[in-house]
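**Q** Predicted model, plus sequence, below.
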Amino acid sequence: MTEKPRQSLAGLWNLSFGFFGIQIGFALQNANMSRIFQSLGESLDKLSVLWIAAPLTGLIVQPIIGHYSDRTWTRLGRRRPYFLAGAVLAGIALFAMPESPAIWFAAMMLWMLDASLNVSMEPFRAFVGDQLRRDQHTAGYAVQTAFIGAGAVVGSIFPYLLAHLGVANETAGGGVPDTVRYSFWFGGAALVAAVLWTVFTTREFTPEEMASFGDEADASHLVTPQPAKLSFGLWTGVGALVLIVVSTLALERELYLLGALLIAYDGCKLAAHLMAKRGNTDNVLSHIVGDFAGMPPIMKRLALVQFFTWSALFIMWIYTTPVVAQYVYGTTDTASAAYNEGGNWVGVLFAIYNGVAAVAALAILPALSRRIGKARTHIVCLLCGAAGFASFFVIRDPNWLIASEIGIGIAWASILAMPYAILASSLPQRKLGIYMGLFNIFIVVPQLLVATVMGSIMKAFFPTEPIWTMAFAAAVMALAALAMLRVRAAETELEQA
């Protein structure tokens, strides 16, 4: 058995540079989609419904792509065909998005964009784990996080820069301004170019080489945990109860999606069970259900952390623009110059927290994790994020919001690096793709909950006061830090084993 070669700084750069482009696309989406929807005439309480497309596509796409990327060997490699195809499709969506003639077209493009970005992103996570030795996982994901932060800075700040260069930042009678339109076009080109850089400057290990490293053993990665012992009916009952409550209390219709997803999960388990009884276990559904049931304990504990963490982040992406426009710039008129100025400043704020993340990923995370461990590092960083969200309640000067973003940026750096470094060092390498895809479920589910529930909460309790969404974000980020204590205990057990 041999060892994977140690990657130089140039090697780490090439492995992750494609994520620079992918994150430009995500940043443009996160900072501008609420603005585009509102510019096309959508109301504040409906924004979360339109954002359902993004997490729902991730929920479906990432486990499937992870499953197949574990089993793909082509002349282009194992993971590269997927993130190249995803980049091309995402580039097309970015070019089409700002030309949306109506809400329905913008929502459709958001669905296509997010699906394509997920097709690219999941294999990239596994790609870094494939190519690196275990002692370089933290460094590898830290470099990836730095590129994510840098790409997000570029994507977030571009409309602001264009406005200062004299490009029109508002459109007579409403509509998507030129600053946003040109930014999306630039982002599409940059995304494809960055991914092509990684495709042409790297090579993937062959199946034989992976076997020599001890990461693959013949076709053992095709073995799937049997789903025969899975129980059925619990989630169907919970889902049915949700549907009854929504119908009886006449709640928002988007909550029907939550009940339907719970029932669908039970249906997938039952279908996998029936196929297993007939001897058919070598299919994508059985593999995904079986691997989900057989997740390692440390991954299950990290799942709860991810649930709280990404609930806070999704609240931030949806509601920061309305919050800043109303409480800092004093307007709720989406056609006003003040609203668009606030929207541009949110782009700057998002650029700042991503820039902080890029610096923290290289300057803070590796040193801090060596000193206090990965789990404790993540706890400290999550608490910085909770403080950043809470500060929105007391800050009314746009410049002082930079301090809020510094705390959020430190948390963001850790969110993008520490959980994946912990997983990559703890999971079987032969199933890294499927487990990274399944891990995304715990990013997507909280986003779906926020998208389906937060609109109803806002409408019922504070229809004109979106600032309270930041209270939710601060609270759940603090809960994520608390949940990391269980991960720290599991990490200690692994080190002692």
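**A** Received the coordinates, thanks.
**Q** C-alpha only now, for contacts and for neighbours.
**A** Noted.
**Q** how many neighbours does Ser100 have?
**A** Ser100 has 18 neighbours, counted by other Cα atoms under 10 Å.
**Q** Ser220 now?
**A** Using other Cα under 10 Å, Ser220 has 10 other residues around it.
**Q** So Asp333 belongs to a helix, correct?
**A** No - going by DSSP: H, G, I helix; E, B strand; the rest coil, the assignment for Asp333 is coil, not a helix.
**Q** Could you verify my assumption that it touches Tyr339?
**A** Yes - taking contacts as Cα atoms under 8 Å, Asp333 lies within contact range of Tyr339: 6.4 Å.
**Q** These two: who's more crowded?
**A** Set Asp333 next to Tyr339 and count neighbours by other Cα under 10 Å: Tyr339 wins out with 23 against 13.
**Q** Need the contact partners of stretch 374-391.
**A** Contact partners of stretch 374-391, identified using Cα atoms under 8 Å, 6 or more residues apart in numbering, comprise 365, 368-369, 403-412, 414-415, 418, 422, 470-471, 473-478, 480-482, 484-485, 487-488, 491.
**Q** One more to weigh against that first structure:
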Amino acid sequence: MTNFQRKPKLSFWSIFNMSFGFLGIQFGFALQGGFMSRIFQTLGASQDSIPALWIAAPLTGLLVQPIIGYLSDRTWNVRWGRRKPFFLIGAVLSTITLFFLPNSPVLWVAAGCLWVLDASINITMEPFRALVADKLPDSQRSYGFVMQTLIIGIGTWVASNLPWLINQLGVSNEALPGVVPLSVKIAFGIGGVVFLLSVLYTIFTTSEYPPDDLEEFKKENEESKGLVKGMKEIGNSIGRMPKTMKLLGVIQFFSWFAFFAMWSLATPALTTHVFNAPAPVETAFDLTNEISKASFMQANKAYNDAADLVGSYMGMYGLSSMAFALLLTFYAAKKRINRKYIHMASLIAGGLGFISMYFIENPQNLICSFILIGISWGSILSMPYAMLSSAINPKKMGIYMGIFNMFIVIPQIIAATGGLNYLYQAIFGEAVINAMLLAGTSLIIGGLANFLITDQKVISHQAEDTEVLS
């Protein structure tokens, strides 16, 4: 496409095809988010050490995403395009790691695998975000990001229920001390296969637009070639970050702090507070004594049953986000939406969902909590990116999407390095369920922070059928 040429509106199936790879990405994220804490506890991690073990996820995102965004902005191949080579590399690495991770023999190996898995998922995910902005006119970007959220919701729900479903089919969720149950291992293997196949589907069904001016593109790449110049460009882009992007960063900070609290501590919090089935500590039992060993196995069985159900209930936030995204998809395809107020209301709903967990006595009522959380998740995965894409230079879409990830990973790093444990214990008390109260409070603050967004083009964009590239 030459400069000032128009981006045509794409059909439903074109947008679906370019978004389908997110099904696999979310299988990876949902299995990681729903079951890594369980794996850590099975391998001997204490409750308070779990957030620190999770630091791999945000740190790899902080390092990987801006670099991948920068590299994908500079990539063009007639056969493979701009973003698709990164889809493939990340998918292959993620699939291999998903097979290996639940078979980790000791805790440090599992923690190392989490570093590799998260880096690999990030290699795939960031270019997928940029692809929507590359391919769609501004008037369809809300629709495109919501479509991604719809597919993410399906992936979250299915992947979160996999260990429970596999157990229902007759595969045991029990194992010896320090061994991850077979049902979890099979779920991760299935996740690896789905990850690769879904990304390959997008690669083979989606084309990409070439750079506006290919000769100019090659010239600019040659002039800015080299590691030092690359790091300088990333630094300069951070320094020239648009005001709206910074304001969205405030909202992202509180949103992702809340979800990190859920991913890292929901399993110990809910198995203990709601199910009254905490993970048994192996050193508290004399496993050479048959009676003591039987008591450990009984407690371990209760914990694994509870953890299966926590994962299954957690899948409801994926199903809820899917339903919410489906409604937004139909609406955004026809009418203008107010991104700001939709995001605000959604985050507040999610905050109330987290807070409600503290008061639940019947585990089935967790479904309602996760439905509310799913509404906020559906918005988090679409509205900020739709607003951001209307505020940044299209030529730097990849690098800015990567830099935007800083506002996702910094709150998670703060949480993982002690902030989460300190804040929930200092504000609400030492019981781990109080981490969910902190998550709810954080999400509500994030919702109210939407009042900071004032740019009308970002809040609610309505365009002609095609957009002029600038």
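**A** Done, it's in. Since we're looking at a predicted model, the values are computed, not measured.
**Q** Helices of the stretch 301-450 of structure 2, start to end?
**A** Assigned by DSSP state H, counting those that start in this stretch, the stretch 301-450 of structure 2 shows helices spanning 339-356, 366-380, 383-389, 397-404, 406-414, 420-427, 434-448.
**Q** buried stuff in stretch 209-217 of structure 2?
**A** Neighbour-count burial for stretch 209-217 of structure 2, counted by 16 or more other Cα atoms under 10 Å, picks out 210-212, 217.
**Q** which residues of structure 2 fall in strands?
**A** According to DSSP state E, structure 2 carries its strands in the segments 6-7, 467-468.
**Q** picking that back up, hmm, which of the contacts of stretch 374-391 of structure 1 are the buried ones?
**A** Members of the contacts of stretch 374-391 of structure 1 classed as buried by 16+ other Cα under 10 Å are 365, 369, 403-412, 414-415, 418, 422, 470-471, 473-478, 480-482, 484-485, 487-488, 491.
**Q** Superpose on structure 2 and give me the mean offset of stretch 151-164 of structure 1.
**A** With mean Cα distance after the TM-score superposition for structure 1, stretch 151-164 of structure 1 departs from structure 2 by a mean of 0.8 Å once superposed.
**Q** in structure 2, what residues pair with that stretch?
**A** Across structure 2, the stretch matching stretch 151-164 of structure 1 (TM-score structural alignment) is residues 155-168.
**Q** could you list every residue that touches Phe145 of structure 2?
**A** Shown in contact with Phe145 of structure 2 (Cα under 8 Å, 6+ apart): 129, 132, 381-383, 385-386.
**Q** Tabulate those (JSON lines), appending distance to Phe407 of structure 2.
**A** Shown next, in JSON lines, are these (distance: Cα to Cα, whole Å):
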{"residue": "Arg129", "distance to Phe407 of structure 2": "15"}
{"residue": "Val132", "distance to Phe407 of structure 2": "20"}
{"residue": "Leu381", "distance to Phe407 of structure 2": "13"}
{"residue": "Ser382", "distance to Phe407 of structure 2": "15"}
{"residue": "Met383", "distance to Phe407 of structure 2": "15"}
{"residue": "Tyr385", "distance to Phe407 of structure 2": "12"}
{"residue": "Ala386", "distance to Phe407 of structure 2": "16"}
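**Q** still on that earlier bit, dump the strands of structure 2 to TSV, plus mean neighbour count.
**A** Conversion of those to TSV gives the following (neighbours: other Cα atoms under 10 Å):
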stretch	mean neighbour count
strand 6-7	16
strand 467-468	16
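**Q** Could you dump those into TSV with distance to Thr75 of structure 2 added?
**A** Output for the strands of structure 2, formatted as TSV (distance: least, Cα to Cα, whole Å):
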stretch	distance to Thr75 of structure 2
strand 6-7	20
strand 467-468	23
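**Q** Against Ala175 of structure 2, how distant is the alignment partner in structure 2 of Arg79 of structure 1?
**A** Under the alignment (TM-score structural alignment), Arg79 of structure 1 maps onto Arg83 of structure 2. With the distance defined as Cα to Cα, to the nearest Å, Arg83 of structure 2 ends up 42 Å from Ala175 of structure 2.
**Q** How about Phe253 of structure 2?
**A** Phe253 of structure 2 is 38 Å from Ala175 of structure 2, by Cα to Cα.
**Q** Equivalent analysis for Lys232 of structure 2, please.
**A** Counting by Cα to Cα - Lys232 of structure 2 and Ala175 of structure 2 are separated by 51 Å.
**Q** And the two? Which one has more around it.
**A** Neighbours around Lys232 of structure 2 and Ala175, counted as other Cα under 10 Å, are more numerous at Ala175. The numbers are 16 against 13.
**Q** List the contacts of that one.
**A** Per Cα under 8 Å, 6+ apart, neighbours of Ala175 of structure 2: 181-182.
**Q** try 10 Å
**A** Counting by Cα atoms under 10 Å, 6 or more residues apart in numbering, Ala175 of structure 2 touches 42, 181-183, 297, 300-301, 304.
**Q** Could you give me the ChimeraX syntax to select whichever of the residues you listed are buried?
**A** Buried residues among the contacts of Ala175 of structure 2 (16+ other Cα under 10 Å), as a ChimeraX selection:
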select :42,181,182,183,297,300,301,304
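**Q** Looking at the contacts of Ala175 of structure 2, point me to the pair that's furthest apart.
**A** The span of those, defined through Cα to Cα, is set by Ser183 and Met297 at 16.7 Å.
**Q** State the number of residues packed around Trp104 of structure 1.
**A** Using other Cα under 10 Å, Trp104 of structure 1 has 12 other residues around it.
**Q** An error on my part: the question was meant for Ile15 of structure 2.
**A** Per other Cα under 10 Å, the neighbour tally for Ile15 of structure 2 reads 21.
**Q** What's the separation between it and Arg129 of structure 2?
**A** Distance, Ile15 of structure 2 to Arg129 of structure 2, by Cα to Cα: 12 Å.
**Q** Common neighbours of these two, please.
**A** Common neighbours of Ile15 of structure 2 and Arg129 are listed as 144-145, 148 (criterion: Cα under 10 Å, 6+ apart).
**Q** could I get these as JSON lines with distance to Thr244 of structure 2?
**A** Converted to JSON lines, the shared contacts of Ile15 and Arg129 of structure 2 look like this (distance: Cα to Cα, whole Å):
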{"residue": "Gly144", "distance to Thr244 of structure 2": "20"}
{"residue": "Phe145", "distance to Thr244 of structure 2": "18"}
{"residue": "Gln148", "distance to Thr244 of structure 2": "22"}
